[in-house]
Every structure is written in C-alpha cells, then in structure tokens.
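A.B. asks: Output the structure for:
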Amino acid sequence: MKVNDRYCSFYYEDDDDWGEVEIDPETTALLVIDMQHVFITRPEIADPTEAQRKRAERWEQFYRAIDEVVVPNNERILAAFRERGMSVNFARIACLKRDGSDRSLVQRSSGYNDLLVPLDDPVGQIVPKLAPKNDEIVFTKTTDSAVAGTNLSLLFRNMGIDTVVCTGVLTDQCVSGTVRSLADESFKVWLIEDACRASTEEIQRAELEILNNIYCHVINTDELLAALGDA
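C.D. replies: Presented below is the predicted three-dimensional model:
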C-alpha cells in the first residue's frame, strides 16, 4: 500500500493499492531518535586546523538542515502529541560503562561510528528544544536500533501502542535500524521525512526510498499534523 507517490522504489512503482494517512491517538507513539548534542550541534573550534575546517565545510549542509528544518518540525510534532496527551518517547545513545565495554560492535567500529558517550556526558543529552518532559520515556541504547537495544517493544505493547511515528538522526543509521526493527516486531511505522536527516541529501533520499512502503510509510510533518486534525 502507498499513501503518496514520493520515494517510491522499483518494487512499488506499479503498485496501485493506495491508502490514507490515518493516526489513532490512543494507539500511536512518537519516537524521537538520537537528537543529541553529539550528533546535531555544530562543533565549536576556536582555531581550527585546515583538516578541521574542511570537515566543517562538508558537514555544514547537514547542520543547516537540522537547524532550519529538522528541529523546528520536531518541535511542531512534539507540541501536537503533547497537546493531545499522546505517547511521547525518546531514544538516545549512551554507554552505561565509562569505558564503553557495553557498546555493540557497530558503535565501537572505526571512523564515524566509534561512539563513546557515557551516560552522564553533556554531549550525550537531548538538545534543550526537544528535551523530554514529565514522565516521557527515554530509552538509552548502545545499539543503532532502539528496539534491539532496549525494552521498548515490551513497554509499547504494555501501553497498547501498535503504531510508531519516528523522527531523528541519522536516517540511514539509527533511524533506519529502529524502523526496520519496529516493522519486524509488527508495529506500523510512519517516518517523517522532514523531521529526520542523513548526512547528505543523496543518502537521505536513497534511504527513504529503501524504507518506504516496505518497512514504513514516509510522510512529511504537514501530512502527519493534518491526520491529527491540525489545519
């Protein structure tokens, strides 16, 4: 089934089974994934080396998208869910052992994914604009998937949740891993295209096309809010 004609892969180009964006507030949860300083806050380097300067230039388009599109849309979605008393949840990467020995292999590999973020490290906290409130659940994981690395599936089922709206970073890594795990656990998943982000637009589009219509339905913030009854 398709709900729009965007990010339609080879597998679904000739699919004529169309549906609507429908959200049941009683059984739907929001999951904001890894919107932490370590991933979405620009590093401040007083006197950067040439290599650091070039790296900053490569990543600027990502941080601009985060600041101008992804964070504002997450704020809109959080406000809509909270106003309706709907389930709001977060996932974040943080290791429980200070030496990181509890991390999964994917989070101790070389390069970008070599993540050592202790539980109480300030860089591992969710950014203030999107910070959890009251008794909203924060799932702490040492894996990419927020399902494989936590008791999220158990708690969602206990709360009567069968549908999950996903946002966050990075689309092709922890967001994708979580979406796939949720689908495998038979949750219905809505992935919000302008409230998540990969490192580049090219990777973003490719991953959304891979996930859409198989593991989730990719929609945008306006479509989600319209389904919730917002004009």
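
A.B. asks: all contacts plus neighbour counts: C-alpha atoms, from now on.
C.D. replies: Will do.

A.B. asks: What is the subsequent helix or strand relative to the helix ranked longest in the chain?
C.D. replies: As far as residue count goes, and with DSSP state H defining each element, the longest helix of the chain is helix 50-65. Following the chain from helix 50-65 toward its C-terminal end, the next helix or strand by DSSP states H and E is helix 71-83.

A.B. asks: Mind giving me the packing neighbours of that next one?
C.D. replies: Using 3 or more Cα pairs under 8 Å, 6 or more residues apart in numbering; DSSP states H and E as the contact criterion, the elements in contact with helix 71-83 are strand 87-93, strand 188-197, helix 221-227.

A.B. asks: I'd like these laid out as TSV, including mean neighbour count and distance to Glu136.
C.D. replies: Conversion of those to TSV gives the following (neighbours: other Cα atoms under 10 Å; distance: least, Cα to Cα, whole Å):
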stretch	mean neighbour count	distance to Glu136
strand 87-93	24	6
strand 188-197	25	19
helix 221-227	16	20
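
A.B. asks: Of all these, which one comes closest to Gly124?
C.D. replies: Taking Cα to Cα, strand 87-93 is the member of those nearest to Gly124, at 7.0 Å.

A.B. asks: sorry, back to before: out of the helices and strands packed on helix 71-83, flag the one nearest Glu60.
C.D. replies: In terms of Cα to Cα, the element of the helices and strands packed on helix 71-83 nearest to Glu60 is strand 188-197, at 13.0 Å.

A.B. asks: to compare against the first, here's another:
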Amino acid sequence: MTYTEEWVTARARDAYEHGRASFKVRPECSALLVIDMQDEFIRPGWSPYWVPAATRMAPRLRRLVEACRAVSVPVIWTIFDDTHLGLDRPHALRYLPHADTVWHRPGPAEVWEEMDLRADEVLIRKPSYGAFYDTPLDTTLRNLGRDTVIVTGTLTNYCCGTTARQAYERGYKVVFGSDVTATDDESRQEPELAVLRKGFALVLTADVITNQLAAGSSSSA
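C.D. replies: Purely as a prediction, here's the structure:
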C-alpha cells in the first residue's frame, strides 16, 4: 500500500478530533487529581492570575469530587506554591512571560475554600507546572495502589497538561476531564485536548467519568 499525504493527514486529524484510548475508568484503580484550584486562579478578581473559566467550571468539578468520594476514589489536591524559598523551581521560569508581574500573595497559597478540601485528603504543594516534578505524588499513588489518574483543574495547557504528560511517561493510565479543566484563554482549550486525546490520555467529560466510576463500583459490589 502507498500512503498518500492526504491519507496520513486525515488519519492524524481523526485521532486529534475523535481518538479514544481503549481503557475504562475503574474506581478501584483510580485517583482524582485536582490541580491548582487555589485562590489566585479561582477566587474572582482576587489576583492578576484569575482564570474566569476555572471559576465557572468549579461547581462541575466540585460535583465530580463528590462523585469520587462516594465510590472511594482518593482525591489528591495540588497547589502551585513558593516551596523551599523558590530554589526548587526550574531556573528558566524567571525569564518567561508574567514572571515579572508585580503581585504578592497576602498569605500562604490555599485551595479555594468553596472547593471543600477535606482534612483527610492529600494536599501537595508543587514548585512547577507538573504535579510529579519534585513532589511525592508518584510515591503517594503507588502506596494507594492506583495506576490511573483523573486530571482536573487549571490551567488546562500548563499545569494540567504537563501533569498528564508526566503521568503518561511514568506508566499511568491518564483520564483528562474535558469540561473540568480550564485555561486563561478559552481558545486554547480544544487544541490542548486534541494533543492529549491523540497521544497521552483518555479525554472525557465529567458526566462520562462519573458514570464509568459508578458502573465500575456497582459491578464490583
């Protein structure tokens, strides 16, 4: 067979738009990662880093958190924070856009209170975009016996997308919430989902994730 340019282009486009990883979301194997749903990104008007789309999707993500709790899926939260005096952050970060924004957080970084972080849930403070970079996340997941991560939160194309790629590279099955992630320019949402869909993750809506978790819980009861 001769593979034409038109054929390979159409095949790639189909994978970006409609590709679907072949695994199911099983509650006994999964953990929910809630990435950086913290005050400076979610609390309306509170900082120059506010992500309005993330505030709008927060109630939907809160419902997914509750659905995961109901079927004993661990919920793990992250915060993008100033850890170790900033000495553990990638050195090049200081040279990137917005690094010079004059804004000082009036206190420690915290999960937005309306997300209802619980005292018995893991909270990881991370120094960079990806939640696996220089954090105990991988050890935590392995100690929980989880091989599947459900990635949610903000920003879709930075901290969430980087975490999804890092999880993939570590051998995890990655589920990415298409409508429980958000970014600061909504035109960037679908392009990031397309790349993840083709090469890194099973991209699903919150309702589909919830239904698969509930079905898996019922079948194992």
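
A.B. asks: rewinding a little: would CSV of the helices and strands packed on helix 71-83 of the first structure with distance to Glu57 of the first structure be doable?
C.D. replies: Listed next are these as CSV, based on distance: least, Cα to Cα, whole Å:
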stretch, distance to Glu57 of the first structure
strand 87-93, 25
strand 188-197, 17
helix 221-227, 28
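
A.B. asks: So for Val71 of the first structure, which of those sits nearest?
C.D. replies: Between Val71 of the first structure and those, the shortest separation by Cα to Cα is 7.0 Å, and it involves strand 188-197.

A.B. asks: Mean deviation, the closest one versus the second structure?
C.D. replies: After superposition onto the second structure, strand 188-197 of the first structure sits on average 0.6 Å from its aligned residues (mean Cα distance after the TM-score superposition for the first structure).

A.B. asks: after that strand, next one along is what?
C.D. replies: Heading C-terminal from strand 188-197 of the first structure, the first helix or strand you meet, by DSSP H and E, is helix 201-211.

A.B. asks: Quick one: residues in contact with that next one.
C.D. replies: Outside helix 201-211 of the first structure, the residues that touch it by Cα atoms under 8 Å, 6 or more residues apart in numbering are 7-9, 171-172, 176, 180, 193, 197-198, 217-218.

A.B. asks: Spatially central residue for the first structure, please.
C.D. replies: Nearest to the mean C-alpha position of the first structure, by Cα atoms, centre = their mean, lies Gly168 at 2.7 Å.

A.B. asks: close enough to count as contact, that one and Arg197?
C.D. replies: Yes - taking Cα atoms under 8 Å as the definition, Gly168 of the first structure is a contact partner of Arg197 at 6.7 Å.

A.B. asks: Need the residues touching each of these two.
C.D. replies: Looking at what touches both Gly168 of the first structure and Arg197 (by Cα under 8 Å, 6+ apart), the common residues are Val70.

A.B. asks: in what helix or strand does Leu31 of the first structure lie?
C.D. replies: strand 28-33.

A.B. asks: against the second structure, where does the very next helix or strand once past that strand fall?
C.D. replies: Proceeding N to C from strand 28-33 of the first structure, the next assigned helix or strand is helix 37-40, under DSSP H and E. Aligned using TM-score structural alignment, helix 37-40 of the first structure spans residues 39-42 in the second structure.

A.B. asks: Show the contacting residues for the equivalent of Thr139 of the second structure over in the first structure.
C.D. replies: Matched to the first structure by TM-score structural alignment, Thr139 of the second structure sits across from Leu154. Taking Cα under 8 Å, 6+ apart as the definition of contact, Leu154 of the first structure has no neighbours.

A.B. asks: Helix or strand for Leu154 of the first structure, just tell me which one.
C.D. replies: Take DSSP H and E as the rule and Leu154 of the first structure turns out to sit in helix 152-158.
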